[in-house]
Structure formats: C-alpha cells, structure tokens
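*Asks:* here are the coordinates; sequence isn't available:
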C-alpha cells in the first residue's frame, strides 16, 4: 500500500500531534480550575440539573452514568496527564494500537466535558479541538509513515475553518465589505490583549489593508492548500503568519493556535528544507492492514458527514460555529460575522453598608481578563481560556446571554464563595462578604495617545446605567437579573 503512506509529512504529523496534545493539556487544566463555580454540583449551571433534562444522545457524556465534582476533577486531570504524556513523546514509544487508544481516551474525556458544559462551552474552538482530536486518532505514530488520507483530511479541516471564517465576514457585516471593520474590532473584541490598544491606533489606511489581507488569506489562500508542493506549503505559511497576527492582537482561547498547528501539518520536508535545516526522516514502516482499514473507514465517515458543513458553506444563510451531530465531528466554523462599533462592559460592585443611600460607597470586583480598572493594561491569556470573562462580554451585549447565570453569580459573591472568587482577580471584601451587590453598565473606549500620556489610563469609561439592581441575601430576587 505504497499510495497510503506520506513519509515526506513526518514533521508535519509530528507538529500536528504534539500541538493538539498541548492544546488538550491546556483545555483540561482550564476545565479543572474553573468547573466548580460554573457547572459543578453547586455551580451557577449545575451539571446534574442539566443531565436531568438531556438524554445521552443529545449530550453524549460519561457523566450520564454518574456525576460528582470529584469525578469531574478526575476526568480533567486524567486528560491532562494523558495529553502531557503525548506531548512528551510517549505515544511514539508504545504500540500503534495503544497510541490510538490514548488519543481516543482524550477525545472521549473532553467530549464528556463539552457535552455538559452548556453556555460556558458553546464556542467554536471546543468543536475544533474535538474534531481535530478525533482526527489525531488516525495519524499513527513513529512506528508507521503518516497516512496520506488523514493528512489530507487535516487540510480539509483547515480549509473549512479558514474559508468559512472568510465567507461569514463577506456575507455578514457591511464593514468587512467596505474594509472598515478593523476601525472598531481591536477595541470591541471580547477580550483585548496587551497590544490591542496599539493595534487600534494604527492608521486607518493600514486597517483597511489589514481587512483586505484578511479576505485574501481566508477566501483565496485556502484553495492553495490543495495545490501541489511547494504552493501548498506557501499557502500554509500565509495562514500561519496571519494567525500569529491575530494571536498578538487579542485573546481567542486556542482558536488561532489550533489553526496554526493544522497549517503546520501541510509543510512537507522538501519545502521546509528549502528554508530551514531539517533532519532526515526516520525509517518508517508501512501501515498494518487493520490500521489502513480504520483510516479508510474514517475517511468515508468524514466524506459522509461533510455534506452538511459544505451545504452550510454555500448557503446564503450560512451559520458559523455549528455542529451537525452531538459528537462534534466535521463542523462548520466562522468568526466575527458582525463587529460591534462600541464597547459595553458590565461592572460588578458591592457594598457592606446596611442600607443603600446616596452616600453608599460601592467597591468594584476586578476580573482577570476582561476590561475593568481603566489604568490596567489588558493581559495575554490565550491559549488559556477564561470562561467567565468571555461570557461577561456577551452579557454586556444583551442580558439575554446572562439570564441563566448572572443572578446565581451575584448570589455567590454575596456569600464570598471561595470557588467563585478564584475566577476573579480581586475581591474587595476579603474579610467578610458584602451586604449588597449590583451590576452597572459602562461604555468603554480606548484612550487616545494624549489621554494615555496625561492620565496613564488605557481605557476611558462612561456610565450608561444600571444593569442589575442591588440584591442581598435577605431578599433574593425571584427573577434573573436583567439590564435596562
């Protein structure tokens, strides 16, 4: 089966396997550190309550058989240890079947988390990790040459990821068509990074160039991935460069990093050797017949499941970041089909006064990633994902995004819940919980160069009004918090 093997892609496979395992490691650690206040037994959206109304086939998860916070933590840390072992190279030291089982275990464990994660896990990078992670099962290890079918399926995934993102922009907000979206994007994106202020203040003509290059990279370049080498490697290099631009301009969890990892799988040895010193490939055996049969079967499955994503791509009513099956296999992707023109932020405040008066002093809770204190420079968090901070951006757009969890979140602050406070950067009430908490809605904008010099502030904010009225444990609200 000489046609089946692609030894010239052994470095691409190595980058893909180690990269996906590293992202799995980050995802499992993030889940372990954040799940208790979000979806734990006593969290804002408890898993047991969710499982009571969902069947296994609607939300395939090991937790249907039993759930406890201890079991959830065990799943996270088993996943972290297994993915760390693959990053260290263990999958190349064990038999091929054992390596496949390691990848299958990671996929099952993370699918079990995503399936019960509810709104906290409802983003495209979760589906992307699961789809890429399932593909990794069929990459083989150093005991066999890279299977050409699986390597081409990685390109097909990369194509859908990039082309889908390009189409949703072209079909969505008019500012993408007139090349003005980046006048606003760096300021209004969900979680700006430390360089976002500087990107925002680039000259507007350069912003228009950025938008045009983005269209080229996402609408034209993806077709080059299927061209002969070295054209395919050149297309992959453009994807890597444009994705790194996104990495340094904002925080988008592991979306950009997984895209870069997939693009690295496109590089063949001869193309890399033209620009870098690369080692010769090791001696790679042909595939066992059972492995070849599994890869061919997987390819047929992907071809069958691709009907729905491809139909979505060519549809005028294209939807982004959608899974067409509960196992998150062969999904559709996209990002920023619309771009906000102004930034709103929900600011959470508390007071320990017994009664609220005009003289009440409100103290602000500080989040780790989302904008808060105007003098604090945004931090780089990606590929680590701060789930509460990300959802706070959606909550500021509309209270409908937060109606399930905002009131439980505020009530947990009134109790100084330890797990919830670990999600935050600063608790203004370290000794005893506040008597009242409330949420205010602000308009945020980046300061100008002159304001930064004069005020030493990265943000300027203006109060819009009340988002959620003051609440206290003495009289818990009967309805979820909502904004004005």
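*Replies:* Received it, and whenever you're ready, just let me know what you need. Worth saying up front: this structure is predicted, and the values here are computed from it rather than measured.
*Asks:* CA only for contacts and neighbour counts going forward, please
*Replies:* OK.
*Asks:* give me every residue that touches residue 81.
*Replies:* Going by Cα atoms under 8 Å, 6 or more residues apart in numbering, residue 81 touches residue 25.
*Asks:* any idea which element residue 159 lies in?
*Replies:* helix 148-171 (DSSP states H and E).
*Asks:* now stretch 391-401, how far from the centre of its chain.
*Replies:* Distance of stretch 391-401 from the chain centroid (Cα atoms, centre = their mean, to the nearest Å) equals 17 Å.
*Asks:* Against that first model, consider the following:
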C-alpha cells in the first residue's frame, strides 16, 4: 500500500532505474570521450575555450567555468564513466544513503558540465532528459531503504512531459500527424535510419495509419493513466515501454527511446505480478527532509513546462533554467517529405578539370553508399552524423562548424578522420573538397531485388564549390 512518505512496492522500479540509467550514462560519457577531440577540444570544430570566453558562467554553469583544459575535460568524462559503470553493475545501490546520493550528484554535475559546454553537439532532447533523470536519481535512495513516494511522482511528471509533450507538438504541428500519413515518410526521412527502417517504410499504408493512431493514444491518453492507482499505472507504463521498443526497432534516436523505456519500467509495481518487496528500512530522516525540499522546488519549477504544454505556441524542447530541471520535451512536430543529404567529396588533382576524379567521404551512421544497409547505432549517439543531417536541411544549421569541417578534411586532421567511416584519401589529404546535395529515397522492393541497393539518390545541386587549403595546418 502506498503511503505518503514511502512506497515499498516501488523497489523493482527503483532497481530498473538504477541499472538502466547507469548503463545509459555510461554510454553518454563514453560517447563524449570518443568524439571529444574532433568536436569540442581546443582544436575541435566548436572549441570549448572559445565558447567559455563568450558565455557567462551562470548562463551555462559548468565545472569548466573555473578552469578548462582538454585533459580536464577527459578526466571529468572518465570519472563520470567510472561512476556510471559502478551504478550500472549495482554497486552504487549498496552504499549508505549519503554515499549513494553523492555518487548520483557527481554524475549529474559531471554530465551537466559537459552538456552546458557542448553547444550544437549536445543540443538534443535526450541530453536534456538524461540530465533531468540523473538529477532525480540523486534522491532515489539505496536498495536498503524504502523508495520515496515523492520521487516516484517526480518520475511520473518527467515521463508525462516527455510523452504528452511529444504528442501535443505533433497535433499542433504537421498536418500529416492529424491525417495519419506521417509514417508514409518518416521512416525514410528520419535523421538516422536503422537496419529495419527500409522494411518499416514498406509496410502497407493502412498499417502506417494504425501505427500513427496508436502513437497518438499512447502519447496523448496513456500518460494520464500514470497518475491512476495500481495496477492501472503499471499497465500504462508497460504500454509506453512497448511503444518505445517499437521505435528502437524502426530507427536510431540515440538513447532517448531506451531512456524512456527505463523511466516507464521504473513505475512498474512489483506487487502487480505477485512479487513481494524485500526487507527494507525506512529512509533516514535527513534524506526524507531533502526529498521533501527538492519536491517543493520541482513543484515550483513545473509552472513553466506546464504552461508550455497548455500553450497553442508550444515549444518543442525548451530549457527554463541552466540546471536542466523541469524542461519541456517533444519530438518531430514536423516531418520531412524528402530526404536531403550533404555529400562531401575530395580530389587529389592539383589542377581542376572536367576529368578530375572526385571521391566521397562517408560518415558513420549517415547514408552515403546506396548499397550500404543503414546500421544499428542507438543507444550510442553519433553527434557529427546527426548534425550533417541537419546541415542538409538549411544553411543555418551549418553556421560555425561546417566550414571548419571542410578545412579539417583538407588538413587531414587525424581526430576528425577517426570519425569518418570511409576516408578516400588514406595516404594524404585531398587538394580540393566540395559539397554536393542529393535527394535520397529508399529503393522499392523491385529495385532492391534488381540492384541490391537500399537507397536511390539524385543529385540536386552544389552546396560548396571546390575549395583548397588556405589555412595553416591545424595542430592536433
């Protein structure tokens, strides 16, 4: 039975939350380590030192505001990865409440510090969600104590904002969500298709209508059932988790679907399945006091996302404070009907002519070679691949980093080339690079049988004319 201060049957959800979120935090920290040199280091595409000089500390609070170096960044990320690994294995849950709280607070502070200097590379909703989920994790308590009812309600409110925000932005956005035709395009035009996306795209159109309608029910109706007593809450949470699993199969959206599954399963009541709670002690009075105080703060901060949910001018993803607590979330308020891709090419010819041979770079996770099947990437996040998808949508998304990307390719920057799946110039950088724009579409079943290709593409035009190296070599 649920009491005001504690909720014993939430022990299973708490265990899922700790292990699941710990694992996803490990992925997040490791992806930061692997992509740091090319994207954010002192010689990266968007260097952190320059950003810190142009940004006030309280606008984007971060450990790096006090002191920054590339070595400090990597130290922060490795410490975070280590703590996340301990949490994923369950070791953190065995600690006393104060030590458990300290570990979660450290993970939150470390990853928030990275996100707040991550600029475009960290401007995605799943970065915001994982920060807020980790903040809530500070107060879940170790496995030896009874979970707090107030923390359970913080998780319910977070999941409602994720699901309801996504559902409302769809209804208020693209008309294809209202006439149930969005999935005729979405599997093909989504930022990073997965191995099964071709098959999802070719499902019968009536099934696409059913998918879209079911999505509306899960995002617009089911979230309210999370506030109902058990067992209704558990079945609502399982419905959300099942829908998110479907999204995992149909595309690569970093860890957002996995994280939403973890949040949903954290609300499962073990007693619904006839499983008794293990022996636990009451939370420490000091810990209870902290949770009550934090719940009061969350209640006050909830005014802004609640107002956004009710607004006809709803913002899709919005942060209201630099600590990323109680943000607004949403996804795919509009759907592209055509898939555009920027393709970067280089040539070794020092003198350009009509016979110059241009060779293509290919980036991880991004469509390039039409015969290459889209890969499984999630829950890992390929930040450069995602931004290259945005770069094809509008020149505004290329400001500040795209020209540097081309320059780094002309320099043969080793850090950047490690993020390139196919480097057509292994023996040295090209003399010129250029950027062309293509329309990509999935092949039909007949085309696939005939050619073996997953994609068909048509040249649209040129984004950047050929350019050669004019800058001094980049030190790495």
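*Replies:* Alright, I've got the coordinates. This one's a predicted model, so the numbers in the text were calculated from it and none came from an experiment.
*Asks:* Mean per-residue distance, the helix holding residue 159 of the first structure versus the second structure.
*Replies:* Mean deviation of helix 148-171 of the first structure relative to the second structure after superposition (mean Cα distance after the TM-score superposition for the first structure): 0.5 Å.
*Asks:* Give me the helices and strands touching that helix, please.
*Replies:* helix 124-136, helix 174-177, helix 221-224, helix 255-264, helix 289-305 (3 or more Cα pairs under 8 Å, 6 or more residues apart in numbering; DSSP states H and E).
*Asks:* And these: which comes nearest residue 43 of the first structure?
*Replies:* Between residue 43 of the first structure and those, the shortest gap by Cα to Cα is with helix 124-136, which sits at 20.6 Å.
*Asks:* what's the angle from the closest one to helix 289-305?
*Replies:* Orientation note: helix 124-136 of the first structure sits at an angle of 150 degrees relative to helix 289-305 (axes from the mean of the first three to the mean of the last three Cα atoms, to 10 degrees).
*Asks:* May I see the helices and strands packed on helix 148-171 of the first structure arranged in JSON lines, with distance to residue 70 of the first structure and mean neighbour count as well?
*Replies:* Formatted as JSON lines, those follow (distance: least, Cα to Cα, whole Å; neighbours: other Cα atoms under 10 Å):
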{"stretch": "helix 124-136", "distance to residue 70 of the first structure": "23", "mean neighbour count": "23"}
{"stretch": "helix 174-177", "distance to residue 70 of the first structure": "47", "mean neighbour count": "18"}
{"stretch": "helix 221-224", "distance to residue 70 of the first structure": "44", "mean neighbour count": "20"}
{"stretch": "helix 255-264", "distance to residue 70 of the first structure": "29", "mean neighbour count": "24"}
{"stretch": "helix 289-305", "distance to residue 70 of the first structure": "34", "mean neighbour count": "15"}
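*Asks:* what's the closest non-adjacent residue to residue 84 of the first structure?
*Replies:* Closest residue to residue 84 of the first structure apart from its sequence neighbours, by Cα to Cα, 6 or more residues apart in numbering: residue 25 at 6.1 Å.
*Asks:* The strand or helix carrying that neighbour against the second structure, how far on average?
*Replies:* In this structure, residue 25 of the first structure is located in helix 10-39 according to DSSP H and E. Aligned to the second structure and superposed, helix 10-39 of the first structure gives a mean residue distance of 0.6 Å (mean Cα distance after the TM-score superposition for the first structure).
*Asks:* Could you tell me how far that helix lies from the centre of the chain?
*Replies:* Counting by Cα atoms, centre = their mean, helix 10-39 of the first structure comes out at 11 Å from the chain centroid.
*Asks:* Tell me the first helix or strand C-terminal of it.
*Replies:* Heading C-terminal from helix 10-39 of the first structure (DSSP H and E), you reach helix 47-51.
*Asks:* Report the buried residues of that next one.
*Replies:* Buried residues in helix 47-51 of the first structure, counted by 16 or more other Cα atoms under 10 Å: 47, 48, 51.
*Asks:* contacting residues around the residue nearest to the first one when sequence neighbours are not counted?
*Replies:* Leaving aside its chain neighbours, residue 47 of the first structure sits nearest to residue 39 (5.4 Å; criterion: Cα to Cα, 6+ apart). Remark: with contacts taken as Cα under 8 Å, 6+ apart, residue 39 of the first structure is in contact with 45, 46, 47, 117.
*Asks:* most surrounded residue in the residues you listed?
*Replies:* The most crowded member of these, judged by other Cα atoms under 10 Å, is residue 47 (27 neighbours).
*Asks:* My read is that that residue contacts residue 114, right?
*Replies:* No. In this structure, residue 47 of the first structure is not within contact of residue 114 by Cα atoms under 8 Å, at 11.1 Å.
*Asks:* Look up how far residue 244 of the first structure lies from residue 293 of the first structure.
*Replies:* 37 Å (Cα to Cα, to the nearest Å).
*Asks:* right, I mislabeled it, should have said residue 256 of the first structure
*Replies:* Counting by Cα to Cα, the gap from residue 256 of the first structure to residue 244 of the first structure is 7 Å.
*Asks:* go on, residue 97 of the first structure?
*Replies:* On the measure of Cα to Cα, residue 97 of the first structure and residue 244 of the first structure end up 35 Å apart.
*Asks:* tell me which element the aligned partner of residue 438 of the first structure in the second structure is part of?
*Replies:* Alignment note (TM-score structural alignment): residue 438 of the first structure maps to residue 434 of the second structure. Taking DSSP H and E as the definition, residue 434 of the second structure sits inside strand 432-442.
*Asks:* How far off centre is that strand?
*Replies:* 25 Å.
*Asks:* and the next element down the chain from it?
*Replies:* Following strand 432-442 of the second structure toward the C-terminus (DSSP H and E): helix 445-451.
*Asks:* Read off where that following helix ends up in the first structure.
*Replies:* With TM-score structural alignment as the criterion, helix 445-451 of the second structure aligns to 449-455.
*Asks:* Now flag whichever of the buried residues of helix 47-51 of the first structure is closest to residue 128 of the first structure.
*Replies:* Using Cα to Cα, those come closest to residue 128 of the first structure at residue 47, 22.6 Å.
*Asks:* Just give the nearest non-adjacent residue to residue 10 of the second structure, would you?
*Replies:* Residue 10 of the second structure's closest residue in space is residue 269 (Cα to Cα, 6+ apart), at 5.6 Å.
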